[in-house]
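Enquirer: Below are the sequence and a predicted model; questions follow.
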Amino acid sequence: MNDIPLSLLFSSLAGLIILSAFFSSSETGMMSLNRYRLKHLVNKKHAGALRAAELLSRPDRLIGVILIGNNLVNILATIIASAITMRLFGEWATLVILPIVLTFIMLIFAEVTPKTVAAFKPEKIAFPASFILKPLLWLFYPVVWLVNTISNALVRLFGINPEVSGTNEHLHPDELRTVVDEAGDLIPDQHQGMLLNVLDLGKATVEDIMVPRNEVVGLNLEDDVVTLLQQIRTSEYTRLPVYEGDINNVVGTLHLRNAARFIFGDDSTITHADIRRFCRKPYFVPESTALHTQLLHYQKEKRRMAFVVDEYGDVQGIITLEDLLEEIVGDFTTNNAGSVEEEIIDLGDGWFIIDGSTSIRDVNRELEWDLPTDEAKTINGLLVDTFQGVPETAMSLTLKNYRFEIVETSSKMIEKVKAIRLQLDDEE
C-alpha cells in the first residue's frame, strides 16, 4: 500500500465514509418508515414502496445485509486511514491519533448526521436506498444466510420468531384514538369528533342513551279514540309506541305514514282495532347491548326504534336510530315543542344549574367533565346513590373534584342541582 498515491488513498477513504453514511442512513430510514403510509403507497404501486415493503417483510435479512456492508466498509476505511496516518506521521500516530480522529470523523459524517437526516426524511432515504439494498441482498445472500442462521438461533432463545415481521401492525383502539387526536389539520375537527365517537360506541350500552320509560310519549289503547287521534295529529314524532294500560304491555309501533290513512276521516269511524292493525310488531333489545352492536342490529332488522328491556323483561325505555346517530355526529334534531327547559344552564364563574334527569354522559360531553358513569346514568341517580336517598334542599356534597348543591327536590328525585368543577392543585 506504500506504492499507492496519497491522493488515491484519501479519495478511497472519502468514498468509504460516504458508503458508511449510506448504510447507516438506510438502516434508520427503513426502520423509521410509517408502516401505514407504506401500505398506502404499496396499494398505489409505488416502486420504491414496493421494494421497501419486500425488504421489510424479512427485517432479519435487511438488517443483516446493511450491517455486513457497513462493517466491511468501516474495516476498509480503518485500514486505509491507518496507511495514510503511518505514511504522514509514523507508526506511533496509528495508535494515538488515528483512533480519536477516525472515530470523530465516522461519528459525525457516517453515523449521527446521516441517521438524523434519515429519521426526519425516511421516505427520501429508504426508497432510493432500497434500489441498491435489494441487489446487495442477492449478492451477499450466502453471507447473510450464514449470519442470520446463527443469529436467528440465538434470537429464538428469547421466544422470537425472526421469520415473522417484528412489527406489530395492529392498533389497539386506544392507540387509534391517539392517531386520530394527533392527525391535526389532516382531519377537520368535526370529522375527528365523529371518528372518536365511533370508537367510543363500544364503551356505551343502549341503557346509557335510551329515552327512559317515564319520558316515553306513546299511545295508550285504554284511552278513547278521540284522545288517541288528537295525540297522533299533534305528535312531533314520526313513530309512536302503542301499548295497553302499561308500557310493559306493548302492542307495537305506529308510523304516522300509516296513520295518515285514517286520521283524516270522521273520528266516529275509527276504532282501536284500526290503530292496532296499522302497528308494526314491537322490537325488543336488552339494556346491556353495546351501541355498535345495536347499530348493526338496526341495519340487519331494517328498524329505527326498539324497546329496551331489563333482565326481567320489563320495558325500561326506547332507543331510536336517531339517538345512535347523534352519538356519532352530535345533535342534529330540534325539540319541536319548544317548551322544554334547558337541562344545563351556565351561571358563570364555573357554576351550572343541571336538571336531575340529565344523563351523566351528556353532562360529561357538554362540559368536558369526567363524572363516573359506571353505576348511575343520571345526575339524580348519582347523587341519590351517594346520599343513600333523596336529600333535603340546601344540602351539598363534594364528589371527586366536583361540588353539588341541591337546589330543588321532589318526594321521588332530585329535580335540580347547582354544580361546579373544583380546580385541583396540579391544575393551577
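Expert: Thanks, I have the structure now.
Enquirer: hey, let's count contacts and neighbours off CA atoms from now on
Expert: Will do.
Enquirer: Over to Leu397. Which of the three states is it?
Expert: strand (DSSP: H, G, I helix; E, B strand; the rest coil).
Enquirer: Was I right to think it contacts Val417?
Expert: No. Using C-alpha atoms under 8 Å, Leu397 is not in contact with Val417, being 10.9 Å away.
Enquirer: Neighbour count: these two, which is higher?
Expert: Per other C-alpha atoms under 10 Å, whichever of Leu397 and Val417 has more neighbours is Val417, with 25 against 14.
Enquirer: any shared contact partners between Leu397 and Val417?
Expert: Counting by C-alpha atoms under 8 Å, 6 or more residues apart in numbering, the residues touching both Leu397 and Val417 are 404-405.
Enquirer: ok, longest helix in this protein?
Expert: The helix that spans the most residues within the chain, counting by DSSP state H, is helix 59-89.
Enquirer: And the helix or strand that comes right after that one, what's buried?
Expert: Counting by DSSP states H and E, the next helix or strand C-terminal to helix 59-89 is helix 91-105. Neighbour-count burial for helix 91-105, with 16 or more other C-alpha atoms under 10 Å as criterion, is recorded at 94, 98.
Enquirer: Quick one: name whatever helix or strand follows helix 91-105.
Expert: helix 113-120.
Enquirer: can you list contacts of that next one?
Expert: Under the contact criterion C-alpha under 8 Å, 6+ apart, helix 113-120 has outside partners 21-22, 24-26, 28-29, 32, 107, 124-126.
Enquirer: Taking those residues together, which two end up most distant?
Expert: Pairwise distances across the contacts of helix 113-120 (C-alpha to C-alpha) peak at 21.7 Å, for the pair Leu107 and Lys124.
Enquirer: what's the longest helix of the chain packed up against?
Expert: helix 6-32, helix 47-56, helix 91-105, helix 122-139, helix 141-156 (3 or more C-alpha pairs under 8 Å, 6 or more residues apart in numbering; DSSP states H and E).
Enquirer: TSV please, covering those helices and showing distance to Thr167.
Expert: Shown next, in TSV, are those (distance: least, C-alpha to C-alpha, whole Å):
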stretch	distance to Thr167
helix 6-32	10
helix 47-56	9
helix 91-105	32
helix 122-139	17
helix 141-156	15
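Enquirer: Let me see the contact set for the residue nearest the centre of the chain.
Expert: When C-alpha atoms, centre = their mean is applied to the chain, the residue found nearest the centroid is Arg177 (2.5 Å). Contact analysis of Arg177 by C-alpha under 8 Å, 6+ apart lists 196, 199.
Enquirer: ok, and here's another one to check against it:
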Amino acid sequence: MSELSMGMLLLIIVVLTIISAYFAGSETAMMALNRYRLRHLANEGHRGARKANRLLQRPDRLLGVILVGNNIVIILAAFVASEVAERLLGDTAGPIVGAIVLTVYMLIFAEVTPKTVAAARPEALAFSSAYILQPLLKVSRPLVIFVNWISNLMAAPLIARTAEKSETLSVAELKTVLNEHTTIPRVHQDMIVGILDLENATVEDIMVPRAEIAGIDINDDTATILEAIESSQHTRLPVYREHIDDVVGILHLRRASRFTSRETFSKAALVRETEEPYFVPMSSALHTQLFNFRRQKRRVALVVDEYGEIQGMATLEDILEEIVGEFTTDFTSDLGEIHRQNDGSYVINGSVLVRDVNRALGWDLPTSGPRTMNGLVLEHLEAFPDGQVGVRIGRYAIETARITDNVIRTVKGIAL
C-alpha cells in the first residue's frame, strides 16, 4: 500500500465510505418497509418489491450479507485510514488520530446520514438495493450461512420465546393502522372500526330496554290500539297481552294498513298478521347476531336473560348503526341527547348508553358494567343521591343534574 499516492488512498476511502453507506442505508430501508404494502406491490407485479419480499423471507440471511459486507468495507477503510494517518502524523500519533477521525467520519457519512435518508424513503432505496443484494447473497451464501448458524445458536433462547408470535395484526393494532397510516376517508375508517367493534359488543349493549319498548297491548280498546299503530315511529311493533312477557308476535305496520279503519279493524285480524316472535340471548355478540338475523331472515328480536325473561328488544337497524352511525328516521333523534356547554362540559341524558357517550365525545368511560349513564353514576355512588352529587369516574367528573322518579334523568360531565 506504500506505493499508492496520497490522492489514491483518499479516493479509496471515499469509495469505501460510499459502499459502507449503501450497506447501512439498505439495512435500514429493508427493515423499515411496510410488510403489508410490500406484499401488495409484489402481488401487483412490482419487480423490486418481489425481490425485496423474497429477501425478507429470510431476514437473518439478509442481515448477514449486509453486515458481513459492511464490516469488510469498514476494516478495509481502517487499514487505508491508518496508512494515511501514519504518512501525515507519523507512526506514534498517526494510528490514534486516524482511528478517532475515521470513527467520526464513518459515523456521519456511512451511518447516520444514509440511515436517515433510508428511513425517510425506504421503498426507493430498498427496491433498488434488492437488485444488488440478491446476487451478493448468492455469492456469499456459504459465509453468510456460517455466520447465521453461529448467531442463531447464540440467539436460540430468545428466538424460542418469541417463536409463537406472528406478523398478523390484532384488532387494536389494525385500528391504529386505520387511524394513523391510511388514506381511507374518515367516514370509511369509522365504518371499518365499527365492524371490528362488533366482536366486543353484545346484544345487551344495543338493545332497547324493556321499559322503553313500544308495543301494542291486545287487551287495550280499539281506539288505543289504532292510535298506537298510527303514531308509531317504528316499522315493527311487538304485540302482547297485558305485559311484554306474554308476547303474541311482531306486527309489521305495512301489513296493518289493511285494517287501520275502525270499520274493518278486529283484534283477531291483527293477531293473524303478526310474525312469530324471535328470541335471542343478551350475551350474543353483535357480529354473531348480525349473521343470525340474515340466516333467520328477521329484523327484530326480543332479548331474553338467562332466566328466559324479556329484557329488551334489538333490531337489525340497531346493529347496522354500530357500523354506519345513526340513520334512523325517528324525528326525536334529531333533538340530541348530549349538549355541549360554554364551560366545556356536557349535559347528557341519563338514558344514553355509555358506549354512545364514548363514541360521541371520544371518552373512555368504563363499559364493562352498567350500560347507561344513569346506571354508571349509581354504581359509583353506591346509593341513590338526594340531590346534585358529583363523582369522579376515571379522568371524568360527573355530576347529577336532574333526578325524578328514582332515575337520574340528566348528568353533567367534563374531562379533567
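Expert: Everything's here; your move. In this text, all values refer to a predicted model and were calculated from it rather than measured experimentally.
Enquirer: Check how far the longest helix of the first structure sits from its aligned residues in the second structure, on average.
Expert: Taken over the aligned residues, the distance from helix 59-89 of the first structure to the second structure averages 2.1 Å (mean C-alpha distance after the TM-score superposition for the first structure).
Enquirer: how far does that helix sit from the chain's center?
Expert: Helix 59-89 of the first structure sits 46 Å away from the centroid of its parent chain (C-alpha atoms, centre = their mean, to the nearest Å).
Enquirer: Now it: buried residues?
Expert: Those would be 59-70, 73-74, 76-78, 80-86, for helix 59-89 of the first structure by 16+ other C-alpha under 10 Å.
Enquirer: repeat for stretch 322-329 of the second structure
Expert: Those would be 322-324, for stretch 322-329 of the second structure by 16+ other C-alpha under 10 Å.
Enquirer: and it, which stretch of the first structure?
Expert: Alignment of stretch 322-329 of the second structure against the first structure: residues 327-334, by TM-score structural alignment.
Enquirer: For the matching stretch, give the distance from the opening residue to the closing one.
Expert: 15 Å (C-alpha to C-alpha, to the nearest Å).
Enquirer: possible to save the buried residues of stretch 322-329 of the second structure as a markdown table with distance to Ala211 of the second structure and secondary structure?
Expert: Shown next, in a markdown table, are those (distance: C-alpha to C-alpha, whole Å; DSSP: H, G, I helix; E, B strand; the rest coil):
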| residue | distance to Ala211 of the second structure | secondary structure |
| --- | --- | --- |
| Glu322 | 22 | helix |
| Ile323 | 26 | helix |
| Val324 | 26 | helix |
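Enquirer: Closest one to Ala415 of the second structure out of the residues you listed, please.
Expert: Using C-alpha to C-alpha, these come closest to Ala415 of the second structure at Glu322, 24.2 Å.
Enquirer: of the contacts of helix 113-120 of the first structure, buried ones?
Expert: 21-22, 24-26, 28-29, 32, 125-126.
Enquirer: Among the contacts of helix 113-120 of the first structure, which one sits closest to Asp370 of the first structure?
Expert: Nearest to Asp370 of the first structure among these, with distances taken as C-alpha to C-alpha, is Ser32, at 36.7 Å.
Enquirer: tell me the contacts of the closest one?
Expert: So Ser32 of the first structure contacts 118-119, 122 (C-alpha under 8 Å, 6+ apart).
Enquirer: quick one: contacts for Thr320 of the first structure?
Expert: 210, 304-306.
Enquirer: ok, now Ser26 of the first structure?
Expert: Contacts of Ser26 of the first structure by C-alpha under 8 Å, 6+ apart are 66, 118, 125-126, 129.
Enquirer: same thing with Asp310 of the first structure?
Expert: So Asp310 of the first structure contacts 286-287, 316 (C-alpha under 8 Å, 6+ apart).
Enquirer: If we go by neighbour counts, what in stretch 306-326 of the first structure is buried?
Expert: Buried, per 16+ other C-alpha under 10 Å, within stretch 306-326 of the first structure: 306-309, 315-320, 323-325.
Enquirer: I meant to write stretch 404-416 of the second structure there.
Expert: In stretch 404-416 of the second structure, counting by 16+ other C-alpha under 10 Å, buried: 408-414.
Enquirer: tell me which of the residues you listed is nearest to Ala214 of the second structure?
Expert: Using C-alpha to C-alpha, these come closest to Ala214 of the second structure at Arg409, 19.5 Å.
Enquirer: Show me what the closest one lines up with in the first structure.
Expert: Using TM-score structural alignment, Arg409 of the second structure pairs with Lys416 in the first structure.
Enquirer: Please confirm that that match is located within a strand.
Expert: Yes. Using three-state DSSP, the assignment for Lys416 of the first structure is a strand.
Enquirer: just to revisit the earlier point, who wins for proximity to His297 of the first structure among the helices and strands packed on helix 59-89 of the first structure?
Expert: Of these, nearest to His297 of the first structure by C-alpha to C-alpha is helix 47-56, at 39.1 Å.
Enquirer: and that closest one, how far from the chain's centre?
Expert: 28 Å.
Enquirer: Report the angle between that helix and helix 122-139.
Expert: 60 degrees (axes from the mean of the first three to the mean of the last three C-alpha atoms, to 10 degrees).
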